[in-house]
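Enquirer: what's the 3D shape of this:
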Amino acid sequence: MDADDWLSECLQRLAEQGCVSEPAELLAYVPDLDHDLRRMLLVELVKLDMAMSAEAGTIRRIEDYLAVAPDLLSPTNVPIDLVMEEMQLRRDVGESPQASEYQLRYPQLATVLTPLEQSINAIESVETQGAPPEIDAGEQIDDFLILQKLGQGAFAQVYLAQQISMRRLVALKISRGKGGESQSLAQFDHPNIVRVFDQRLLDESSLHLLYMQFVPGGTLADVVKTLRSHPCDDGLNPRGGWLLLQSVDEQLLEAAQVVPDQSATRDWIATSPWPQVVAWVGIHVCRALHEAHAQQILHRDVKPANVLLSAEAIPKLADFNVSVSESPDQAGKAASLGGSLAYMSPEHIGAIIDKNHADQANIREPADLYSLGVLLWELWQGQRPFQSGSVQLSWNDAAAEQLASRQRPLATPIVDELAPHAAAERVLEKTLRRVLSVEPSDRFGDGAEMAGRLRLSLYPQAATLFDPPEKSWRAWLSRQSPWVMACLVLLIPHAIAGGLNYQYNMNEVMKPLQLEHVLRSVSWIVNLTYFPFATVCAIWMTRSMVRAVENARQDQRVDSRDLGNMLELGNRAATIGGSLWFSSGILFPLVFHYLDPDFHWMASLQLFLSSLICGGIAMAYPYFGMAWLATFVFYPLCLRNTMQDSDFDERATRFTNRGEVYTLIAAILPLVGGALMISTPSSSRWFMLAAVLAGMLGLLVATSIHHRVVKAWAQMGQVLSTQNSAFPE
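Expert: Have a look, this model is predicted:
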């Protein structure tokens, strides 16, 4: 049996027997197991015996049990939850236990007893007003007709009700007194946050009515239960979106609500693989958190039970009872250490265990994102990402164990590397690993960044662009120096064009005129001027790209201006290179006419056309090289962390249109080469024919690159474009 089975059996045996005559008798109910499990069982048996003794009229103190098994329970290791049990029992009989008393009895608990006393006082202030009354279905309270009870808490009842005046279904929360949830939730009008309509205070009965949007599809906690009943390795019926819909439909049936007949959202969910559905859920919750954080409200209790689902399975964040508002006109900061232990961030747990470990102010937006990461991992894998190293003995021990588990490596997920959605699942895993980083600074900056990264999981082709496999050539190129990559792409075509131009001019123009020595001298002067200038320009223009890439590699946000300069690099280099070649095409004939007045016009035309062809080469091929490098390597690298580019649509349009211009330039090159071949003596036509064929091959390459670049930008637009409507809302 596991720990829960042993606990259930031991408590049942004691409950059937009743409270023991002597505390030492409890040891007979503790089986011979390992030390940690025996200690946990003894602590729980002590709690039960204390409660049954109190019902019999005797208040037993913790000290009465310390001699039962000193190796298991001693004054130095009394758990905080046992102290809470005694304090509560004493309060029930009219005593007023103080934290100072317990601080003297158990000094090791001094740091947690003061906030515990504050919590008890807060509970007392609510309890003194009395619990809300139970209301039967069919009864009316104020403007609400009670239809069905949905749930209850310690101090509130939640009902499905019809608001008579508005003729709408609402979730009606009835409590004594007035909490802060309405002030937190009423600020929001967001599709992924449960909408609070209003509140009413009934003076005659002091009842507080909070009525809000009724969300009938259950919670993500229900989905997790459904998920755990379906094994990961079931090849006949693999996990998919149908699991989410199955859970929602079961809850709709229980609430007597109609399952939507036609829904594009449900249709998409039903046909989508499970990792993409998990990412889709995460995107919605990220949006809700981003909205809350923008309103300076922290949720502090993100967990599956607090994410409700509509009939179309759209997630809606609820239960801001422990939320904290940073607005100066709202209270609530004193309660900021609430939440659910299993989903808390390390800094949140640390602040609870030891207030000196992490100040309350350090529990910021990244803590909510961390909790969401735990939630999504559990939704994805069916279990949370942390391996517990030992049995949790008490609440305090459990908190310490949970904090220790955050420092351990995450559980190894079950993934299918051969599935069609493998790229999407790889992105999902990397996203969750990042948001589950121990240090808050290593997580995403806000919910929008995390949502952008999760959105990538919905589009496997785009995911391959932004997150290529580790051993792929794109991943290898992304690790190389951007200085080297850019300079090679920009300067090699110039060097090739310069070599071809020199050979053609030497053999086909100057040699017949016996001006080879003049060409050598002029070429040296021009090359020593133009090529160093082009090199300096290339290095200078590459600075922005290098800065952007370095920031991306350090997980820092890339400046939009640097990103734009990187995408403009190919065009600027082509413009400068083409201008240099065009100017040299004019300058060379003028220089030769100056040196030799008999230099005829046909030779001048040949010089100009050859420079024009080489200029086209120096424009088109560096552009397409940089377009390919930016599109497939460095632009995705720069956006990999944030997945946000507010200027994407404008850049994509500019990139596509500009590519068509340079494709046209590449198409003109063979035509100009053909014209030059016609005007060239027959002895050199083989050389020119080879150049024309090379130009045609270059055109094919340029056309192919342009086609791939346009396709890649369209794929990236699925994730980055603000005009994209494919995302299932």
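
Enquirer: only C-alpha atoms for contact and neighbour calcs from this point on.
Expert: Fine.

Enquirer: quick one: stretch 516-532 to chain centroid distance?
Expert: 56 Å (Cα atoms, centre = their mean, to the nearest Å).

Enquirer: and that stretch, what's buried?
Expert: For stretch 516-532, burial by neighbour count (16 or more other Cα atoms under 10 Å) applies to 516, 519, 531.

Enquirer: what does stretch 706-721 give?
Expert: 706, 709-710, 712-721.

Enquirer: including secondary structure and distance to residue 41, could the residues you listed go into TSV?
Expert: Listed next are the buried residues of stretch 706-721 as TSV, based on DSSP: H, G, I helix; E, B strand; the rest coil; distance: Cα to Cα, whole Å:
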residue	secondary structure	distance to residue 41
706	helix	69
709	helix	65
710	helix	65
712	helix	60
713	helix	61
714	helix	60
715	helix	57
716	helix	56
717	helix	57
718	helix	55
719	helix	52
720	helix	54
721	coil	57
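
Enquirer: one more sequence to fold, the one below, so I can look at both together:
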Amino acid sequence: MHQQDSAVPDAGSGRLIADRYRLLSALGEGGMGTVWRALDESLQREVAVKEVRAPAELPAAKVELMYTRLQREAWAAARVTAPNVITVHDVVTDGGRPWIVMELVQGGSLADLLKSRGTLLPREAARIGAEVVDALRAAHTAGVLHRDVKPANVLLSDDGRVVLSDFGIAVIEGDTALTMTGELVGSPEFLAPERALGRTPGPASDLWSLGVLLYAAVQGRGPFRKTGALATLRAVVDEDPPFPDRAGPLAAVLEGLLRKEPAERMSAEEAARGLRLVVRDAESGPGGAPADPRVPHGEELPTAASATASGTWALTAA
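Expert: Below is the predicted model:
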């Protein structure tokens, strides 16, 4: 998890978890608990510790289910070994609930960056997106779906590293889902249409979420955001995304990722190639940085068809 300034109260600071991890200060707070900066007293290094707090009104059976899900988060993330995926160091139980110990990423999140800047240039968004695709490819190869790809879960390290974090609602392919009946898992704005319809998600569902993330990064607003969750989900299922007039050459990748039918969606390999082409073309102009060596010379950015299967945009790569 990442380190940033926070107004979260530090009640509990100084507490020793599992006789090893000393809580130092709160980094952030969300619906499922608090993330702490902590000191691993055994190895004398700083780490991030995720504290899980179940709502007081939640029945005991659902509390147990929630804690099992969070333990699954750690197991899922620990299965994925890649530079762009948050490293899970340990899972401990203290006070009757799990605490997840992770690497401390010095920096902020993409959500923080967008809040301060509003939008990114297409090449900036493409660079971040290419690293997130690498993380997703590693996760999918390990049989792990992230299911909550959004700006708040993309960490931007001070050393330039892009890290995908928070596998809190990840599901291991082939396992029985632990989702409570009727519970919405994930952020509605970034939810893939098949998931909104209750269908079984797959790797393409994470790629849709990445497409929404990149769209929001260059446009300043997600393509399906409405005033309420139900209206947002309806838009995800039924509405075409507005043309991203600020996306430039990134528009073709967005079109490929935001196809309603998972089978027609751009693959991770195609997305990685397209995103790195956007970066390479932006950097290879006069005075630009060297081209990304992972992009073959002679490749061209894929041009979207004049009419997609979902009838959305007429695009060119220009």
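
Enquirer: for the buried residues of stretch 706-721 of the first structure, which one is nearest residue 35 of the first structure?
Expert: Set against residue 35 of the first structure, the nearest of these by Cα to Cα is residue 719 (53.2 Å).

Enquirer: gap between the closest one and residue 146 of the first structure?
Expert: 45 Å (Cα to Cα, to the nearest Å).

Enquirer: and the strands in the second structure, which stretches?
Expert: Taking DSSP state E to define them, one finds strands in the second structure at 2-3, 16-17, 21-30, 33-40, 45-52, 88-94, 97-102, 105-109, 144-145, 154-157, 162-164, 171-172.

Enquirer: of all those strands, which one is nearest residue 67 of the second structure?
Expert: Of all the strands of the second structure, strand 97-102 comes closest under Cα to Cα, at 6.5 Å.

Enquirer: which other residues reach the closest one?
Expert: Residues from elsewhere that reach strand 97-102 of the second structure (Cα atoms under 8 Å, 6 or more residues apart in numbering): 1, 47-52, 67, 70-71, 74, 86-93.

Enquirer: redo that, cut-off 10 Å
Expert: 1-2, 17-18, 21, 35-38, 40, 46-54, 63-64, 66-68, 70-71, 73-75, 77-78, 86-93, 165 (Cα atoms under 10 Å, 6 or more residues apart in numbering).

Enquirer: mind giving me the PyMOL command for buried ones among these?
Expert: Filtering those down to the buried ones (16+ other Cα under 10 Å) takes a single PyMOL command:
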select buried, resi 1+2+17+21+35+36+37+38+40+46+47+48+49+50+51+52+53+54+63+66+67+70+71+73+74+75+77+78+86+87+88+91+165
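
Enquirer: how about residue 238 of the second structure, what's its partner in the first structure?
Expert: Under the alignment (TM-score structural alignment), residue 238 of the second structure pairs with residue 404 in the first structure.

Enquirer: I should have written residue 30 of the second structure there, sorry.
Expert: With TM-score structural alignment as the criterion, residue 30 of the second structure matches residue 153.

Enquirer: what sits against its match?
Expert: residue 175.

Enquirer: let's see that with 7 Å instead.
Expert: Not one residue lies near residue 153 of the first structure by Cα atoms under 7 Å, 6 or more residues apart in numbering.

Enquirer: again with residue 656 of the first structure
Expert: Contacts of residue 656 of the first structure (Cα under 7 Å, 6+ apart): residue 710.

Enquirer: just the element for it, please.
Expert: Assessed by DSSP states H and E, residue 656 of the first structure sits inside helix 648-678.

Enquirer: against the second structure, where does that helix fall?
Expert: Under TM-score structural alignment, there's no match for helix 648-678 of the first structure.

Enquirer: over to stretch 307-314 of the first structure?
Expert: Using TM-score structural alignment, stretch 307-314 of the first structure pairs with 154-161 in the second structure.

Enquirer: list of residues touching the matching stretch?
Expert: Against stretch 154-161 of the second structure from outside (Cα under 7 Å, 6+ apart): 2, 105, 106, 107, 108, 109, 110, 162, 163, 164, 165.

Enquirer: the closest residue to residue 491 of the first structure other than its chain neighbours: what secondary structure?
Expert: Distance criterion Cα to Cα, 6 or more residues apart in numbering; nearest residue to residue 491 of the first structure, sequence neighbours excluded, is residue 535 at 7.2 Å. Under the three-state scheme (DSSP: H, G, I helix; E, B strand; the rest coil), residue 535 of the first structure adopts helix.

Enquirer: just the one 3 residues further on next, same as before
Expert: For residue 538 of the first structure, the assignment made with three-state DSSP gives helix.

Enquirer: any idea how far it lies from residue 173 of the first structure?
Expert: For residue 538 of the first structure relative to residue 173 of the first structure (Cα to Cα), the value is 67 Å.

Enquirer: same check, this time on residue 140 of the first structure
Expert: From residue 140 of the first structure to residue 173 of the first structure the distance is 14 Å (Cα to Cα).

Enquirer: residue 594 of the first structure now?
Expert: 96 Å.

Enquirer: what's the answer for residue 195 of the first structure, then?
Expert: Remark: distance between residue 195 of the first structure and residue 173 of the first structure (Cα to Cα) = 13 Å.

Enquirer: map residue 278 of the second structure onto the first structure.
Expert: Looks like residue 278 of the second structure aligns to residue 457 there (TM-score structural alignment).

Enquirer: actually, residue 139 of the second structure.
Expert: By TM-score structural alignment, residue 139 of the second structure lines up with residue 292.

Enquirer: residues contacting its match?
Expert: Contacts of residue 292 of the first structure by Cα under 7 Å, 6+ apart are residue 298.

Enquirer: now swap in residue 298 of the first structure and tell me
Expert: Applying Cα under 7 Å, 6+ apart, the residues near residue 298 of the first structure are 292, 323, 324, 325, 365.

Enquirer: looking at the second structure now, which of these still hold up?
Expert: Conservation of these in the second structure, assessed by both residues aligned by TM-score structural alignment, their matches' Cα atoms under 7 Å: retained contacts are 292, 323, 324, 325, 365.

Enquirer: just give me the closest of these to residue 673 of the first structure.
Expert: residue 365 (62.4 Å).

Enquirer: if I look at the closest one, how far off is residue 155 of the first structure?
Expert: Distance, residue 365 of the first structure to residue 155 of the first structure, using Cα to Cα: 29 Å.

Enquirer: between the two, which one's more packed in?
Expert: residue 365 (23 against 16; other Cα atoms under 10 Å).

Enquirer: which residues does the alignment partner in the second structure of the more buried one contact?
Expert: For residue 365 of the first structure, the aligned position in the second structure is residue 203, judged by TM-score structural alignment. Shown in contact with residue 203 of the second structure (Cα under 7 Å, 6+ apart): 140, 145.
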